[in-house]
Each structure stands twice: as structure tokens, then as C-alpha cells.
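>>> For reference, the sequence and a predicted model appear below.
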Amino acid sequence: MASLTSANAVITLRIPGLFNTPVTLQGFMTDNIYDTPTVEVNQTAMGVDGKLSAGFVFNPIDQTFYIQADSSSGDIFDTWWGNMITQRDTFRCFGETTLPALGTTYTSNNGALISWPPIPTAGKILQGRQALIRWENIVPNPL
């Protein structure tokens, strides 16, 4: 039986104009690498006669990455966010998430950095930060 570990996950981002070759994210928080909420794929309407109508709709996909405060990947998001502020423009990104436990690579397309805390929260130790990327789509590809 295959292991369900996510410890061997490999996540890369390519941000044209900043990181033209893919950079690997690392240094994730203790209990989480990323999460992606469910996506609504149909709009529905119930007629007064009790008949349900449905239609497919496109929706963006949010993915939140959880990065330790001392992770070198924080520099990637700091650079991305900082250049957006300096240039007053956005930088799109493309990503890949390889999950050997599932035998699948997920290709993420046309993403935008939606939120990133400018500095880690400081408690007894520095706390991790969360980067939210909103993707146009994520496509699974068997390995």
C-alpha cells in the first residue's frame, strides 16, 4: 500500500519577470503545507414548479501556502510582493505540485498573489506566514 505522506511533495512556482525558472517552495509550517477550498462548478436555480436547473461555471481556485517564519521561501513571496508595490503592477505565476503518494502532478495556471503578510507575527517565537495565490485553473496530470 502506498504511503499518504505529503512530506515528499514538491511545489514549484515560476513568476515571469521575477523568477523565470521554477523555484521550489520549502520550509512549510508544522501541520500544513497548503490548502485549497472546494470550488463551485455549477450554478443552480430552483423553479417555482420544483424543477432544478444547473449550469457549469468557471471559478478561480484559491490556494493558501503555509510558510515557516525562517523559511527561505519567504524571500520568494517578499520579492514578489515587493516588486508589485514598487512597479505598481501584478506579476502572474505558474506552479506545479507533485504528490508522489497520489502519483499526480497538479499544474496551476495564471495565478496572482492575493495576500501576503509583510512581516511575521512575533510571539515567543516568530510565527509562520500564509501566502494566498488565486489560480485560473489547476489541472491534474498522472505521473
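Structure's in. What do you need?

>>> Could you use CA atoms for every contact and neighbour count after this?
Noted.

>>> Tell me the first helix or strand C-terminal of the helix or strand hosting Leu13.
Here Leu13, judged by DSSP states H and E, is contained in strand 10-15. Using DSSP H and E, the helix or strand that follows strand 10-15 in sequence is strand 19-25.

>>> After that following strand, which helix or strand is next? Please name it.
strand 34-35.

>>> check contacts around Thr21.
For Thr21, the contact set (C-alpha atoms under 8 Å, 6 or more residues apart in numbering) comprises Arg14, Ile15.

>>> between the longest strand seen in the chain and strand 10-15, how many degrees?
Secondary structure of the chain per DSSP state E: the longest strand is strand 104-115. Here strand 104-115 runs at an angle of 50 degrees relative to strand 10-15 (axes from the mean of the first three to the mean of the last three C-alpha atoms, to 10 degrees).

>>> Packing partners of strand 104-115?
Counting contacts by 3 or more C-alpha pairs under 8 Å, 6 or more residues apart in numbering; DSSP states H and E, strand 104-115 is packed against strand 93-99, strand 129-135, strand 137-142.

>>> Just the residues contacting that strand, thanks.
81, 90-99, 130-143.

>>> Give me the buried entries from those residues.
Neighbour counting by 16 or more other C-alpha atoms under 10 Å classes 81, 91-99, 130-138 among the contacts of strand 104-115 as buried.

>>> ok, back up a step: name the residues of the longest strand of the chain that come out as buried.
Neighbour counts over strand 104-115 (16+ other C-alpha under 10 Å) mark Thr105, Tyr106, Thr107, Ser108, Asn109, Asn110, Gly111, Ala112, Leu113 as buried.

>>> this is the comparison structure:
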Amino acid sequence: MDGIRRGTFRYLILHVLSEGPMHGYGIMQRVQELFGGLYTPSPGIVYPTLQLLEDLGYVRSSRRGRRRVYSLTSEGKRVLEEHRAEVEEILALGRGFARFVEELGGSRLIGLLKRLFTEIPHMDADKRERLRRAVERFLAELTEVLGNAGGKGGGSD
């Protein structure tokens, strides 16, 4: 997968709502679960998308106490089925992320990347060059492990 295509997030929300009615925060948590904790959509993407989906008639909302709860309409179910392949593609990406975190030390790598991104602006040229060479070695090793299949397959050893 070359990344999440623009607009695909709305179908992911429809998928999450196909599991049952949910409030916005619950949707954010469920998406986070689907991506193994590596991605949590912000309120700035979730709520405008929910509003769009409601305007299109794909979801409806109702008040339950202080929260607005969203549910899938029959039209939303139809649209979800039309875009099932896109949803399956993004869910496969999520499963891959989750497995990466759980089995392959992904959370350590993510932690190091966060640290790296904050430290790069303060590194001297020598340290940046050492880092560049380390990244090149890492990428070469990953490419070797994955093989020439463009990141697919690669065996199970």
C-alpha cells in the first residue's frame, strides 16, 4: 500500500461504526486499536469527517447525556460495502502496524524515531553524517530481509 488515499478515512469511520454506535472519542480509540497504537486520529479529522458523513446521510447522530453518539445508516452500510476493498486495504495496514509493534520491536523503533526527530536540529555535521550512514545500513538490511518483492512476501524466517 502506498499510503492512505485521500478520503479513505471516511470509509474507515464507517467500518468502525458498523461495529455499533459510538461517540467520537470511542471512534478515535477504536482506530488506535486497529493500528496497534501507532496512529490515533485527531479530533480535528474525526469530527469534521463525522459531520460530512452525517451531511451525506451515511451516519446519524443523537445525544446521549453530554455526548453525541453516531450510528451507521442503511445508506452508510451501502457505501461501506461499495468501498470494502479500500477498507480491507487500510485494515491490513493496521494489522501490519499492530504486528510490527507487538512482535518486532516497533514501539522501540518509534520511540527512537521520536527522539531522533527532536535531536536532529541540534546535531553537528559529523553526528548527522554518522546517523545518515546508520540509516543507510538499516535500510540495506531491511531491503535484504524483505527481498526484491517490493516489500511483499519476503518469507517467514
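Right, received. Where do you want to start? On a predicted model such as this, the values are computed, not experimentally measured, just so you know.

>>> Now the TM-score, please.
Aligned and superposed, the two chains score 0.23 in TM-score terms (TM-score structural alignment, normalised by the length of structure 1); 64 aligned residues with a C-alpha RMSD of 5.6 Å.

>>> if we can go back for a sec, kindly reformat the buried residues of strand 104-115 of structure 1 as a markdown table containing distance to Leu13 of structure 1.
Output for the buried residues of strand 104-115 of structure 1, formatted as a markdown table (distance: C-alpha to C-alpha, whole Å):
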| residue | distance to Leu13 of structure 1 |
| --- | --- |
| Thr105 | 13 |
| Tyr106 | 12 |
| Thr107 | 10 |
| Ser108 | 9 |
| Asn109 | 10 |
| Asn110 | 11 |
| Gly111 | 10 |
| Ala112 | 11 |
| Leu113 | 11 |
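
>>> Closest one of those residues to Asp75 of structure 1?
Nearest to Asp75 of structure 1 among the buried residues of strand 104-115 of structure 1 is Leu113, at 14.0 Å by C-alpha to C-alpha.

>>> Now for the buried residues of strand 104-115 of structure 1: which two are most distant?
By the measure C-alpha to C-alpha, Thr105 and Leu113 form the most distant pair in these, at 21.1 Å.

>>> Secondary structure element holding the residue of structure 2 most remote from its centre?
Most distant from the centre of structure 2: Asp126, at 34.7 Å, with distances by C-alpha atoms, centre = their mean. Using DSSP H and E, Asp126 of structure 2 maps to helix 125-146.

>>> how close does Leu17 of structure 2 get to Arg10 of structure 2?
Distance from Leu17 of structure 2 to Arg10 of structure 2, counting by C-alpha to C-alpha, to the nearest Å: 11 Å.

>>> Phe56 of structure 1 and Asn42 of structure 1: what is the separation?
When Phe56 of structure 1 is compared with Asn42 of structure 1 (using C-alpha to C-alpha), they lie 4 Å apart.

>>> hang on, I meant Arg134 of structure 1
Using C-alpha to C-alpha, Arg134 of structure 1 is found at 19 Å from Asn42 of structure 1.

>>> ok, now Asn137 of structure 1?
Noted for Asn137 of structure 1: a distance of 15 Å to Asn42 of structure 1, by C-alpha to C-alpha.

>>> again with Asn109 of structure 1
Relative to Asn42 of structure 1, Asn109 of structure 1 is positioned 21 Å away (C-alpha to C-alpha).

>>> right, and Gly94 of structure 2 touches Leu34 too?
Yes. Counting by C-alpha atoms under 8 Å, Gly94 of structure 2 does reach Leu34; the two are 5.4 Å apart.

>>> In terms of distance to Phe65 of structure 1, which of the buried residues of strand 104-115 of structure 1 ranks first?
Taking C-alpha to C-alpha as the measure, Leu113 is the one of these closest to Phe65 of structure 1, at 11.0 Å.

>>> Could you report the separation of that closest one from Ile138 of structure 1?
Leu113 of structure 1 is 15 Å from Ile138 of structure 1, where distance means C-alpha to C-alpha.

>>> Asp78 of structure 1 too?
Separation of Asp78 of structure 1 from Ile138 of structure 1 (C-alpha to C-alpha) stands at 24 Å.
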